[in-house]
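Quick one, fold the following:
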Amino acid sequence: MSPASSLNWLCFREAHAARKEKNINDNEYYHHLLRHLTGETHENEHCTADDKRLSVIDPFGYEVQRASGEIEHSQNLATFERIFEAYRAGDLEGVIAGHDSLDEKHAKHIRRLSAMKSLLDRRADVLRFCLGLGGFEYDLIFRFESNTVKQDKHPKTFDALEGSEFRKLHPRSLPPWEMFDIGGPLPVDW
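Below you'll find the predicted structure:
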């Protein structure tokens, strides 16, 4: 993946906006985001702060932002980029090989990012791999998104979630209208 040399290095929101407006391609988007994992930062406050607004407009970008504050910074940007290049190419074996080339202190963060991206994209193969290994935080955004997966629309992703240790730890929550109408775990006596 070649860096976007003709562009300045973009921070999270800017990379999201540029990709949305088709000013940068997917490779450049990932380059801008993943570069933060090397410890490089921008001067603006959104680079290092917990930008909750980013979680709404770009959940994957938000996960990268959070991981960049937690990961032991690495100069291994090329490996991070190769993993997501393999992901975009649909190459599960490439994702696994890239993941396995990392030490655990970096691999757990890449699993977390890959799990979020595969959940957002409904990629059951990568999601199953990540959830099978676990070892990363299932944050509120991940848990919320997991509850939006419907069995009739995305059966493979649904099965990957339901058969995982994640789902044992975080059972599927019913929408409020179902809780009200049927009482959820408590029977309703109308």
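
Could you use CA atoms for every contact and neighbour count after this?
Noted.

what residue lies at the spatial centre of this structure?
The centre of the chain sits closest to M116, judged by CA atoms, centre = their mean, with a distance of 2.5 Å.

residues of the helix or strand containing A160 that come out buried?
Element membership for A160 (DSSP states H and E) is helix 155-162. Residues of helix 155-162 classed as buried: 156-158, 160-162 (neighbour count, 16 or more other CA atoms under 10 Å).

can you list contacts of it?
Outside helix 155-162, the residues within contact range by CA atoms under 8 Å, 6 or more residues apart in numbering are 119, 122-125, 127-128, 131, 146, 149-151, 167.

With stretch 112-123 instead?
59-60, 63-64, 84, 124, 126-127, 130-131, 136-138, 142, 145-146, 154, 157.

Could you check it and say which residues are buried?
So for stretch 112-123, counting by 16+ other CA under 10 Å, buried means 112-120, 122-123.

circling back to that earlier point, return the members of the contacts of stretch 112-123 classed as buried.
Buried, going by 16+ other CA under 10 Å: 59-60, 63-64, 84, 124, 126-127, 130-131, 136, 138, 142, 146, 157, out of the contacts of stretch 112-123.

of all those, which two lie farthest apart?
Largest separation among the buried ones among the contacts of stretch 112-123 by CA to CA: V64 and T157, giving 21.9 Å.

ok, H73 - how many residues close by?
17 (other CA atoms under 10 Å).

ugh, wrong one, I71
As a burial measure, I71 scores 18 neighbours (other CA under 10 Å).

do Q151 as well
12.

so what's it up against?
Per CA under 8 Å, 6+ apart, neighbours of Q151: 157-159.

Over to E137?
E137 makes contact with R112, according to CA under 8 Å, 6+ apart.

Now do the same for it: helix, strand or coil?
Classification of E137 using DSSP: H, G, I helix; E, B strand; the rest coil returns coil.

Which is the succeeding secondary structure element to the helix or strand S55 falls within?
For S55, the host element (DSSP H and E) is helix 52-57. With elements assigned by DSSP H and E, the helix or strand that comes after helix 52-57 is helix 59-70.

Against which helices or strands is that following helix packed?
helix 12-20, helix 26-34, helix 45-48, helix 52-57, helix 104-121 (3 or more CA pairs under 8 Å, 6 or more residues apart in numbering; DSSP states H and E).

Would you do the same for the sequence below? I want to compare the two.
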Amino acid sequence: MATSSESLCFVEAATAKQHGRINDDEYYHHLLAHLAGVTHENDIENANKDDYRLRLYDPFAYLVQRVSKEFRDATDAAPFESIFKAYRIGTYSDVIMQHDNLKAKEARHIRKLLALRALLDKRSDVLLFCLQIGGFEYDEKFKEEANKIRSQEHPETFGVLEASEVCQVNLQGRDHRSAVFDAGGALPVDW
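Below is the predicted model:
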């Protein structure tokens, strides 16, 4: 594993981006370098725990942090940076082309990241692509962000989510609202 004093760690990159000290290309470069084995002292200290500051303030950086714990096979982050550059400044076809250049294992992890990025940006075309191919688990942060989408505000993104298995997965294991809020539930309401 390579260490780097020149690159920024997850929180540093998220903070620098938020304050305008780095641009989009630099932000993605610093984050995605972790998928190619770049580590920092802070990464090692936090290797077995999630950084909830990121979860709250930069869900994408948070997910890259989580994925980097599962995936460390790549030696070059350039293909990952290329797909996110295509996402930001290219066309839908450019994103697909960059995706198709990835190895299967890489593509699965990148689709997970790309799906969250598209969800956060309400980019329904890329979100649909990622969800149709699938091959990745919907983590809690993805489900949380999906639950924030309202049909009146973002009808296309809402439609993609509603038609996907995200809705079915998200509802599994949950009691109906009436079981929670009606008499006898965990949060009873006195109607």
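
follow-up on the earlier one: and which of the contacts of helix 155-162 of structure 1 is nearest to R35 of structure 1?
Nearest to R35 of structure 1 among the contacts of helix 155-162 of structure 1, counting by CA to CA, is L119 at 22.1 Å.

Which residue of structure 2 sits opposite that closest one in the alignment?
Aligning on TM-score structural alignment places L119 of structure 1 opposite L119 in structure 2.

Return the member of the buried ones among the contacts of stretch 112-123 of structure 1 nearest to E45 of structure 1.
Among those, V64 lies closest to E45 of structure 1 (CA to CA), at 15.6 Å.

for Y27 of structure 2, what are its contacts?
Counting by CA under 8 Å, 6+ apart, Y27 of structure 2 touches 13-14, 17.

That one -> structure 1?
Using TM-score structural alignment, Y27 of structure 2 lines up with Y29 in structure 1.

if I look at that match, how far off is H16 of structure 1?
Per CA to CA, to the nearest Å, Y29 of structure 1 is found 7 Å from H16 of structure 1.

do the same with L77 of structure 1
Applying CA to CA, the value for L77 of structure 1 to H16 of structure 1 is 19 Å.

Between these two, point out the one with more neighbours.
Comparing L77 of structure 1 with H16 by other CA under 10 Å, the one with more neighbours is H16, at 22 against 15.

Just tell me what the more buried one corresponds to in structure 2.
In structure 2, the residue matched to H16 of structure 1 (TM-score structural alignment) is A14.

so how many other residues sit close to the nearest residue to D26 of structure 1 once chain neighbours are set aside?
Of all residues beyond its chain neighbours, the one nearest D26 of structure 1 is R19 (7.1 Å), with distances taken as CA to CA, 6 or more residues apart in numbering. Neighbour count for R19 of structure 1, taken as other CA under 10 Å: 17.

residues in contact with R19 of structure 1?
Neighbours of R19 of structure 1 in contact, by CA under 8 Å, 6+ apart: 25-26, 29.

can I get those in CSV with distance to H106 of structure 1?
Shown next, in CSV, are the contacts of R19 of structure 1 (distance: CA to CA, whole Å):
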residue, distance to H106 of structure 1
N25, 26
D26, 22
Y29, 20
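
Identify, from the residues you listed, the entry nearest to A89 of structure 1.
Nearest to A89 of structure 1 out of these is D26 (CA to CA; 11.5 Å).

Quick one: neighbours of that closest one, just the number.
Counted with other CA under 10 Å, D26 of structure 1 comes out at 15.

next one: L171 of structure 2
L171 of structure 2: 12 neighbours (other CA under 10 Å).

Identify, from the contacts of Q151 of structure 1, the entry nearest to R172 of structure 1.
Nearest to R172 of structure 1, judged by CA to CA, of the contacts of Q151 of structure 1 is F158 at 10.7 Å.

That closest one and D181 of structure 1: what is the separation?
Here the criterion is CA to CA. By it, F158 of structure 1 lies 24 Å from D181 of structure 1.

again with K150 of structure 1
Distance from K150 of structure 1 to D181 of structure 1, counting by CA to CA: 19 Å.

What of I96 of structure 1?
Plainly put, I96 of structure 1 is 44 Å away from D181 of structure 1 if you go by CA to CA.

So between the two, which is more surrounded?
Per other CA under 10 Å, whichever of I96 of structure 1 and D181 has more neighbours is I96, with 17 against 11.

how near is that one to H106 of structure 1?
Taking CA to CA, one finds I96 of structure 1 at 14 Å from H106 of structure 1.

Equivalent analysis for S173 of structure 1, please.
31 Å.

more neighbours, the two?
Using other CA under 10 Å as the criterion, S173 of structure 1 and H106 rank with H106 on top: 19 against 14.

is it true that that one touches S68?
No: with contact defined as CA atoms under 8 Å, H106 of structure 1 does not count as touching S68 (10.6 Å).

Out of the buried residues of stretch 112-123 of structure 1, which two sit at the greatest distance?
Spatially, the most separated pair among the buried residues of stretch 112-123 of structure 1 is R112 and R122, at 14.8 Å (CA to CA).

In JSON lines, list the helices and strands packed on helix 59-70 of structure 1 along with distance to D189 of structure 1.
Shown next, in JSON lines, are those (distance: least, CA to CA, whole Å):
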{"stretch": "helix 12-20", "distance to D189 of structure 1": "48"}
{"stretch": "helix 26-34", "distance to D189 of structure 1": "52"}
{"stretch": "helix 45-48", "distance to D189 of structure 1": "49"}
{"stretch": "helix 52-57", "distance to D189 of structure 1": "38"}
{"stretch": "helix 104-121", "distance to D189 of structure 1": "37"}
